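J.: Provided below for reference: sequence and predicted model.
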Amino acid sequence: MEATGGRPFYRTLYFWVLVGIALGVLFGWAFPTQGASLKPLGDAFIKLVKMIITPVIFLTVVAGIAGMSDLKSFGRIGLKAMGYFLFFSTLALIIGLIVANLLQPGHGLNIDPRTLDHGKISEYITKAHDQTVVGFLMHIIPTTPFSAFAEGDVLQVLFFAILFGVALAMLGERGARLTTALKSLGEVVFRIVHILMYAAPFGAFGAMAFTVGSYGIGALANLAALIACFYLTAILFVLIVLGAVARLTGFSILRLLRYIRAELLLVLGTSSSESAMPLLIEKLERAGCPKTIVGLVVPAGYSFNLDGTNIYMTMAALFIAQATNTPLTLGQEILLLLVAMLSSKGAAGVTGSGFVTLAATLSVVPTVPVAGMALILGVDRFMSECRALTNFIGNAVATFVVSRWEGQLDDAKMQAALGGAQPQSLHAA
């Protein structure tokens, strides 16, 4: 059995990450105490990747903008990307609302909110109150260019990179040497990414061992209906909604999933879509998406195009309402939807943002008891993988769509990459 490009399957990244995930689940199940103690192993790998994310974004965006002949097109790309994000994020919220109403996963639990432990969710409620849309927009502007890099804030780095790239492009020939140097530096940074990927199987092992060891596989049975509904909805969203978008753009969603399978397993194992961002950027460029569009759409999408998180928010909110026998009118559900649209932007980039965003939404819509979040806290970790995977796939599709809209998608490269014609390296397989 061989992988695409003639490499034996046992030399591919996706195989070893899959091995790490499987061993992590088994270890966490057999030795829960020891498994829970392996959290630093997964955290260390995510920190390694986050260390390199900001240089990757900066160099990709600057080199892309500096190489553009028409700077007006960059603003047009940004507007198209934000329009796409807004439409599909809202659609994801609506789909979550519809499915939760149809399947009613919380019906029949009959939980009294007064019996729930508020202490377990107080941390998330505090974070939620700290998040506002205005505050989020102000936070995009870094205190200094260096603080953006020091704090690893993706949107702040993106903001500075856009300014730097535009200024460099305006220099014309005088900035050519610096542009060339930055492109060379970018090659070095991506080589570092490949080196870091040797640690990916160990990171996936530690993260999965911690999840299973801490929360136990048995926790899945307690809220099986909610988890099944969420996973089913996310899968259908990817295959039907994003699949239709992909088909209109000229490619198959299944071929895309196969192309980024290693990155998807990495996201699954670490429960963090950021862990695979540098590899996604590289693969999208290889698949015919221009550097400028990749550099703008992917980082921005990590904060503004959260399809999986949005599906989760409305489904979880309605699950809590159903479980606590809290009736909601159509008007209240629409209000919930509108608040979720805003709060999903305000909590973007916050650790545990899915749960924090849910807390922010329920805090503004007092009809649904915030204390009900304690019901799903124990299985939130299991649902975070699905949120991250759906967000990740959504951003990959968005990049192809915006590239097509701009008439800059290289069809030959895309078909070669998604068709498996290009050779795959150990780290990009």
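T.: Looks like it arrived, so ask away.

J.: rest of the way, CA atoms for contacts and neighbours
T.: OK.

J.: okay, now G6: neighbour count?
T.: Residue crowding around G6 was assessed by other C-alpha atoms under 10 Å; the count is 10.

J.: tell me the secondary structure of it, please.
T.: The three-state assignment at G6 reads coil, by DSSP: H, G, I helix; E, B strand; the rest coil.

J.: give me the element the nearest residue to S37 once chain neighbours are set aside is part of.
T.: Nearest residue to S37, sequence neighbours excluded (C-alpha to C-alpha, 6 or more residues apart in numbering): F210, at 6.6 Å. Assigned by DSSP states H and E, F210 belongs to helix 200-215.

J.: may I see the buried residues of the helix or strand following that helix?
T.: Sequence order places helix 218-222 as the next helix or strand after helix 200-215, per DSSP H and E. Of the residues in helix 218-222, L220 count as buried by neighbour count, 16 or more other C-alpha atoms under 10 Å.

J.: next secondary structure element downstream of helix 218-222?
T.: Immediately after helix 218-222, counting by DSSP H and E, sits helix 224-236.

J.: got the contact list for that following helix?
T.: For helix 224-236, the external contacting residues (C-alpha atoms under 8 Å, 6 or more residues apart in numbering) are 95-96, 99-100, 103, 105-106, 220, 308, 311-312, 315-316, 319, 383, 386, 390.

J.: which helices and strands does the following helix or strand past it pack with?
T.: Downstream of helix 224-236, the first helix or strand assigned by DSSP H and E is helix 243-249. With contacts taken as 3 or more C-alpha pairs under 8 Å, 6 or more residues apart in numbering; DSSP states H and E, helix 243-249 sits against helix 253-259, helix 377-405.

J.: was I right about the residue nearest to S37 contacting F31?
T.: No - judged on C-alpha atoms under 8 Å, F210 makes no contact with F31 at a distance of 10.2 Å.

J.: putting a second one here so we can go through both:
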Amino acid sequence: MTDLGETTRKAGRFGLVGQLWFQVLAGTVLGILLGHFAPATGVAMKPFGDAFIKLIRMMIGPVIFVTVVHGIAGMNDMKSVGRVALKSILYFEAVTILALIFGLVMVDLWQPGAGMNIDVAAIDTASIKTYVATAHDQTITGYFMGIIPDTFASALTEGHVLQVLFVSVLFGIAIAAIGERGKPVYTLIDSASQGFFRIIGYIMYFAPLGAFGAIAFTVGQFGTASLWSLGELIIEFFVVCGLFTAIVLGGIAHWCGVSLWRLLGYLWDEIVIVAATTSTETVLPRLIQKMRKVGCEESVVGFVIPAGYSFNLDGTCLYLTTVAVFLAQATNTHLTLWHELGLIAVLLLTSKGAAGVAGAAFVVLAATLNTTGTIPVASIALILGIHRILAEGLTFVNLVGNALATIVIAKWEGKLDERTLAAMIGNARLRAKYPVAA
């Protein structure tokens, strides 16, 4: 397997320039400069960002499949699969509620949209017609039916994370159930996983180019004018993301014996990549590798991370409450306490549909406003130009939230190597318990 240690050793030969995060950051800065000084050329760089994301998405299905199947098939106790699933859902829902409430309280206190006095009738809605139409198609029944693929193979080819997880769990349980006759398949899956992760290693060489293309397009397409006009919302949202990470996720990390700062340093490459590409999918395979490396058992990692990409979207929840209330403030739409509680109740359901949908969080926002009927749906046109900027904050929180969720469930299930965790990202308390030999 092309593991992270090998990548680090290769990077070490070239010092700072050889570090992936530095290369991605350099590509991001060059993209910003190109998009600012030559907007038309910056927009033309979009295929580089799209191609990199497509390359990663090409591998997500196979990587999830081999990881989940290998983890589950290697279990001796099938009841643990059900326990991991139940504990994961309970944890996801608890943190989702915290994120929704946190975002709501902060936007109510800050009030970034107050005084804008936007006339909804004067908003040009032509640019959001596609998103609104897609939002109308999102229903609870349709969402759950969408988890079941049309065919076994289509789950791996169409890129829907929950569909891949669904068939992977079924196949893993089946291989475990047939005992010795399943050993050859188990061995084959193990070998295939090494090949797939090596391909991921090759693809990551193109991450700087992907970051360059994605950010050049964003700056070239939307310019800096929209950043100034909606600057207070951008600042408020990034502050909210930072505070949520430090307070809520930091508290969870401390309980697990994890140093939040060491975790952020450990995930630094991935943080830079998701910020530049505004997509957490680009680091899903690497996140699986890294969480296994810190001591989480493969069976837990293989289930929690793919499931978390649909059910544990802390940053997306912060975005949805923040932007929804901002739009109400900007259009002078009065929200009572009951309206805000109703908004949270709706978001508990609609936020789970923010994965595997084109325009993800933006579509979910439209669907939520359409369902509540309180805030004008047309008002989402106000933030279309800065959505990708806001996505840089929400993807970062989603990434860190899913990394911590994996550690929490592994610890809860007794499938966490705390000695390894202490050595790599443990806080002072855990390192004192498991001192590293000199």
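T.: Thanks, I have the structure now. Predicted model only: the values in this text are computed from it and were never measured.

J.: ok so, going back, among the helices and strands packed on helix 243-249 of structure 1, which comes closest to K127 of structure 1?
T.: Set against K127 of structure 1 and scored by C-alpha to C-alpha, these come closest in helix 377-405, at 15.3 Å.

J.: can you give me the buried ones in stretch 181-194 of structure 2?
T.: Result for stretch 181-194 of structure 2 [16+ other C-alpha under 10 Å]: buried residues 186, 189-190, 192-193.

J.: just put those in TSV and tack on secondary structure.
T.: Listed next are the buried residues of stretch 181-194 of structure 2 as TSV, based on three-state DSSP:
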residue	secondary structure
Y186	helix
I189	helix
D190	helix
A192	helix
S193	helix
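
J.: hang on, the earlier thing: any of the contacts of helix 224-236 of structure 1 buried? List them.
T.: Buried, going by 16+ other C-alpha under 10 Å: 95-96, 99-100, 105-106, 220, 308, 311-312, 315-316, 319, 383, 386, 390, out of those.

J.: what is the equivalent residue in structure 1 for G414 of structure 2?
T.: G414 of structure 2 maps onto G407 in structure 1 when the alignment is built from TM-score structural alignment.

J.: so how many other residues sit close to that match?
T.: 9.

J.: assumed it was part of a helix.
T.: No - per three-state DSSP, G407 of structure 1 lies outside any helix segment and is coil.

J.: show me which of F210 and F31 of structure 1 is the more surrounded one.
T.: Applying other C-alpha under 10 Å to F210 of structure 1 and F31 shows that F210 carries more neighbours, namely 28 against 14.

J.: residue contacts, the counterpart of A374 of structure 1 in structure 2?
T.: In structure 2, A374 of structure 1 lines up with A381, judged by TM-score structural alignment. A381 of structure 2 is in contact with 123-125, 127-128, counting by C-alpha under 8 Å, 6+ apart.

J.: how about A381 of structure 2, secondary structure?
T.: Quick answer, by three-state DSSP: A381 of structure 2 is helix.

J.: the closest residue to G419 of structure 1 other than its chain neighbours and F205 of structure 1: what is the separation?
T.: Nearest residue to G419 of structure 1, sequence neighbours excluded (C-alpha to C-alpha, 6+ apart): R255, at 6.9 Å. Between R255 of structure 1 and F205 of structure 1 the computed distance is 27 Å (C-alpha to C-alpha, to the nearest Å).

J.: do Y84 of structure 1 as well
T.: 35 Å.

J.: okay, those two: which has more neighbours?
T.: Ranked by neighbour count (other C-alpha under 10 Å), Y84 of structure 1 and F205 place F205 first, with 30 against 17.

J.: correct me, but that one touches L18?
T.: No - F205 of structure 1 lies out of contact with L18 (C-alpha under 8 Å); the separation is 9.0 Å.

J.: and stretch 78-94 of structure 2, which stretch of structure 1?
T.: Aligned using TM-score structural alignment, stretch 78-94 of structure 2 spans residues 71-87 in structure 1.

J.: burial measure for the alignment partner in structure 2 of Y231 of structure 1, as a count.
T.: Applying TM-score structural alignment, one finds that Y231 of structure 1 aligns to F238 in structure 2. By the measure other C-alpha under 10 Å, the count of residues near F238 of structure 2 is 18.

J.: for F230 of structure 1, same thing?
T.: By other C-alpha under 10 Å, 24 other residues sit near F230 of structure 1.
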